[in-house]
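*Asks:* Structure of the sequence below:
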Amino acid sequence: MYDKELVLDILKQTLEATEKITRRFEKINNVADFTNSEFGMERLDSICMLLIAIGESLKNIDKITKGELLKNYPEIDWKGTKGLRDIIAHQYFNVDAEEIFWVCEKHIPPLSETLQKMLSDLQ
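*Replies:* From the prediction side, this is the model:
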């Protein structure tokens, strides 16, 4: 068995990160909103930092639970979500704003919903 309280804490922090991304993404309507202003670039940078934190948190959860928790929620591409962390962290100066826009638009809402479900299931 794994440390359930630790996993719950990490899940809460990860959910908070998705909520921050959602708030920071609200005023971004297209990729140009990221790339054509200092405001947009600051948003892009801050969202990328949160995506790194999310990926690292998910890696930690996988390690703590020996790969047993995330596999119970197949609606999320966990490997891709964790892999995004590596791409951003190691290729930071080559981050594709279009990809980050797409992730924010298409993947953060279902990730947030799944994290909420996981928290509810574990509590």
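*Asks:* can we go C-alpha only for contacts and neighbour counts from here?
*Replies:* Will do.
*Asks:* For residue 17, which residues are in contact?
*Replies:* Counting by CA atoms under 8 Å, 6 or more residues apart in numbering, residue 17 touches 50, 51, 53, 54.
*Asks:* another one to check against the first:
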Amino acid sequence: MLQIENAILKIEERASSFHSADDFLKTPFGMAMLDAICMQFIAIGESLKGLDKITNNELLTTHPEIPWKRIKGLRDIVAHHYFEIDIDVIWWILSNELQPLKKAIISMLSDLSE
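*Replies:* Prediction:
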């Protein structure tokens, strides 16, 4: 789970200088950051799939407010349909779903360390 937290931190850092979905598309640097962010989404999805498997689908259910299935599905979309990615969807995820995911991961890490 530390890997997931680190991936979220990388996404936050890489997205911090952008203020809209279109900002990514304006420069080669923006496109490179989008690529880097998408790689981290792949890593998060893959890690979640592994966690779900080794915990017999029990750990993620402790935070039902998180759309785990959609997050794992994003990994598949980015990995297998990269040229079909909708930047507006990625921006929406960055703006609306990243912080709740981070909060849930930090909470789970805290619970596991107790």
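*Asks:* Quick TM-score on the pair, please.
*Replies:* Scored against TM-score structural alignment, normalised by the length of the second structure, the superposed chains reach a TM-score of 0.97; 113 aligned residues with a CA RMSD of 0.6 Å.
*Asks:* which residue lines up with residue 23 of the first structure in the second structure?
*Replies:* In the second structure, residue 23 of the first structure lines up with residue 13, judged by TM-score structural alignment.
*Asks:* Could you tell me which of the contacts of residue 17 of the first structure remain contacts in the second structure?
*Replies:* Listed in the original numbering, the contacts of residue 17 of the first structure still in contact in the second structure are 50, 51, 53, 54 (both residues aligned by TM-score structural alignment, their matches' CA atoms under 8 Å).
*Asks:* among the residues you listed, which are in helices?
*Replies:* Counting by DSSP state H, the part of these found in helices is 50, 51, 53, 54.
*Asks:* Verify the stated contact: the last one with residue 14.
*Replies:* Yes - between residue 54 of the first structure and residue 14 there is a contact at 5.6 Å, judged by CA atoms under 8 Å.
*Asks:* if we can go back for a sec, quick one: which of the ones in helices among the kept ones among the contacts of residue 17 of the first structure is most hemmed in?
*Replies:* Each of those was scored by neighbours using other CA atoms under 10 Å; the highest score is residue 51's, at 27 neighbours.
*Asks:* Now for it: which residues touch it?
*Replies:* Contacts of residue 51 of the first structure (CA under 8 Å, 6+ apart): 17, 84, 85.
*Asks:* That one corresponds to which position in the second structure?
*Replies:* Residue 51 of the first structure maps onto residue 41 in the second structure when the alignment is built from TM-score structural alignment.
*Asks:* try residue 75 of the first structure
*Replies:* When the second structure is aligned by TM-score structural alignment, the residue opposite residue 75 of the first structure is residue 65.
*Asks:* What count of nearby residues applies to its match?
*Replies:* Look at residue 65 of the second structure: counted by other CA under 10 Å, it has 11 neighbours.
*Asks:* Assign a three-state SS to it, would you?
*Replies:* coil (DSSP: H, G, I helix; E, B strand; the rest coil).
*Asks:* could you check the distance from it over to residue 36 of the second structure?
*Replies:* Per CA to CA, to the nearest Å, residue 65 of the second structure is found 27 Å from residue 36 of the second structure.
*Asks:* Which one of the contacts of residue 17 of the first structure is nearest to residue 38 of the first structure?
*Replies:* residue 50 (18.4 Å; CA to CA).
*Asks:* Leaving out the residues flanking it, which one is nearest to the closest one?
*Replies:* residue 17 (6.0 Å; CA to CA, 6 or more residues apart in numbering).
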